[in-house]
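Trainee: heads up, no residue letters with this:
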């Protein structure tokens, strides 16, 4: 069940028996010469919708632009300031809370969002405390970074080993190939892209990683791999966060 494809009476009925909602968040940023710019929101949205189907949980609108300052030397990339992302997520969650939602699971597809999303949760909690707006049951937020989960990491290692890399990875590219098989891109790739995870700002990132990849070989990606990553991620999210979505 998707919030944007529902009517308000449908949501009202949903809230009579469930208080959980899933919010996908990603980024609009470069993913190397063959990765789609929307990779992070495409992956998070697809996984969120499958989790929603399996757990009978409403899925809210995705946040497609995240904190991607370090990718701004590459055309097409977009970024929010960390403070903007915190306030955006705050407004999303507070709006939903006003209607009775109490469990908010954020499924994230972009590493650059982690600090801001975590900060947003505590901004929300502290605002409610200071305003005396404690709810019964209390509002709770959880963050799930699908690409960092143990079962996903194990599959990354099984399929790609060290060639998984850190950005524009074959695992995330594979998921986009599975979701959008008519948008598979091919381009010449340097077989030895930079592998360091150290950089300062957007200019330094482009200097260290000229084609946008961080030690990754996305030429290894296949749609079949993408399907395996989606199913693996969904199964682990349901196992780890299923009780939370059920209000436990």
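Mentor: Yep, it's here. Because the structure is a prediction, the values reported are computed rather than measured.

Trainee: hey, let's count contacts and neighbours off CA atoms from now on
Mentor: Will do.

Trainee: between the two ends of stretch 101-116, how far is it?
Mentor: Across stretch 101-116, the terminal residues are separated by 21 Å (CA to CA, to the nearest Å).

Trainee: contacting residues around that stretch?
Mentor: Contact with stretch 101-116 is made by 15, 19-27, 40-41, 43-44, 48, 66-68, 82-83, 85-86, 93, 137-147, 244-245, 247, as judged by CA atoms under 8 Å, 6 or more residues apart in numbering.

Trainee: change it to 6 Å
Mentor: For stretch 101-116, the external contacting residues (CA atoms under 6 Å, 6 or more residues apart in numbering) are 19-26, 40, 44, 67, 82, 86, 139-145.

Trainee: and stretch 61-71, by the same measure?
Mentor: 23-28, 41, 79-80, 82, 112-113, 201-202.

Trainee: starting at the chain centroid, how far to the longest helix seen in the chain?
Mentor: Secondary structure of the chain per DSSP state H: the longest helix is helix 223-245. For helix 223-245, the separation from the chain centroid amounts to 13 Å (computed by CA atoms, centre = their mean, to the nearest Å).

Trainee: then stretch 75-85?
Mentor: The answer for stretch 75-85 is 15 Å, by CA atoms, centre = their mean.

Trainee: can you flag which of the contacts of stretch 101-116 belong to helices?
Mentor: Taking DSSP H as the definition of helices, those contribute 40, 44, 82, 86.

Trainee: I figured the second one hits residue 23, correct?
Mentor: To tie it back to what came earlier, the one meant is residue 44. No. Using CA atoms under 6 Å, residue 44 is not in contact with residue 23, being 9.0 Å away.

Trainee: and here's the other structure:
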């Protein structure tokens, strides 16, 4: 069920019977020369709406802009500062609780949002308002991602490229995949951008001229479909698990 397509009497029926909502969250930022700037929010929305359709739970409209200032040197990147993002997401979540929602899954597709969504979850949990958790699609299927791609890349790499190929292949500039690989950073790892244990970069452009990591030429629509179906299955299972939890188990524990 998609909230934006329903009338209020039908939503009243849902809120009377269910207390869980999926909130897709992404970004609008550079994803290299080959992918659209909406890559993250397109992935988040597609996963959330598909999982909602399969599970029967509610999906809200998508939050399209996140914490992305580390990509600001690339044309078109949009962002909000972290405090503003956290306040907005907390306010949005509290809005949902006014209708009876007390379990929220932030269906996230942007790494820069992770710590801030988890902080919002901590705030809501601390005062017993709601149980809100952050879910990142690729972290739900790490073994499959590793199996499909020799060098998957955390940003604009083959896993995101394959996902967009599956969701809307017309948005992928396939004639630029080789340029994205050759002008990006393929050989990255835990030591990339670090010296003596310290992280020595702040912005994406300091590591990669075109803004992406990994080997984009390894992506195919078929791999994207496999990723999408596996991640959707994980999200549906998470939704069912959360919906079945006892209220008391989700509240903060008393001091020992």
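Mentor: Received it, and whenever you're ready, just let me know what you need. The shown structure was predicted, so the numbers you read here are calculated from the model rather than taken from an experiment.

Trainee: among the contacts of stretch 101-116 of structure 1, which are in strands?
Mentor: 20, 21, 22, 23, 24, 25, 140, 141, 142, 143, 144, 145 (DSSP state E).

Trainee: just curious, which of the residues you listed is nearest to residue 185 of structure 1?
Mentor: Nearest to residue 185 of structure 1, judged by CA to CA, of these is residue 25 at 23.5 Å.

Trainee: residue in structure 2 paired with that closest one?
Mentor: Per TM-score structural alignment, the equivalent position to residue 25 of structure 1 in structure 2 is residue 25.

Trainee: any idea how far that match is from residue 167 of structure 2?
Mentor: Counting by CA to CA, the separation of residue 25 of structure 2 from residue 167 of structure 2 is 16 Å.

Trainee: so which of those two has more stuff around it?
Mentor: Neighbours were counted for residue 25 of structure 2 and for residue 167 using other CA atoms under 10 Å; residue 25 has more, 31 against 19.

Trainee: so the strand or helix carrying residue 126 of structure 1 versus strand 20-25, what angle?
Mentor: Using DSSP states H and E, the element containing residue 126 of structure 1 is helix 114-130. Angle of helix 114-130 of structure 1 versus strand 20-25, following axes from the mean of the first three to the mean of the last three CA atoms, to 10 degrees, is 140 degrees.

Trainee: list the buried residues in stretch 238-246 of structure 1.
Mentor: Using 16 or more other CA atoms under 10 Å as the test for burial, stretch 238-246 of structure 1 gives 238, 241, 242, 244, 245.

Trainee: let me fix that, I meant to ask about stretch 57-77 of structure 1.
Mentor: Neighbour counts over stretch 57-77 of structure 1 (16+ other CA under 10 Å) mark 57-60, 62-74, 77 as buried.

Trainee: same question, stretch 135-145 of structure 2
Mentor: 135, 136, 137, 138, 140, 141, 145.

Trainee: could you do stretch 186-206 of structure 1 as well?
Mentor: The neighbour-count check on stretch 186-206 of structure 1 (16+ other CA under 10 Å) flags 193, 194, 195, 205, 206 as buried.

Trainee: highest neighbour count among the contacts of stretch 61-71 of structure 1?
Mentor: The residue in the contacts of stretch 61-71 of structure 1 with the most neighbours, by other CA under 10 Å, is residue 27 (29 neighbours).

Trainee: now do the contacts for that one.
Mentor: 40, 41, 64, 65, 66.

Trainee: quickly note the distance from residue 143 of structure 2 to residue 109 of structure 2.
Mentor: 18 Å.

Trainee: correction: residue 9 of structure 2
Mentor: 31 Å.

Trainee: try residue 46 of structure 2
Mentor: According to CA to CA, residue 46 of structure 2 stands 11 Å off from residue 109 of structure 2.

Trainee: so for the two, which sits in the more crowded spot?
Mentor: Neighbours of residue 46 of structure 2 and residue 109, each counted by other CA under 10 Å, are more numerous for residue 109; the result is 27 against 18.

Trainee: shared neighbours of residue 44 and residue 23 of structure 1, which are they?
Mentor: By CA under 6 Å, 6+ apart, no residue touches both residue 44 of structure 1 and residue 23.

Trainee: still on that earlier bit, how about a markdown table for the buried residues of stretch 238-246 of structure 1, with distance to residue 184 of structure 1 added?
Mentor: Converted to a markdown table, the buried residues of stretch 238-246 of structure 1 look like this (distance: CA to CA, whole Å):
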| residue | distance to residue 184 of structure 1 |
| --- | --- |
| 238 | 29 |
| 241 | 32 |
| 242 | 33 |
| 244 | 36 |
| 245 | 34 |
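
Trainee: name the nearest of the residues you listed relative to residue 98 of structure 1.
Mentor: Taking CA to CA as the measure, residue 98 of structure 1 sits nearest to residue 245 out of these, at 17.9 Å.

Trainee: the residue mapped onto residue 149 of structure 2 from structure 1: which element?
Mentor: In structure 1, residue 149 of structure 2 lines up with residue 160, judged by TM-score structural alignment. According to DSSP H and E, residue 160 of structure 1 maps onto helix 150-160.
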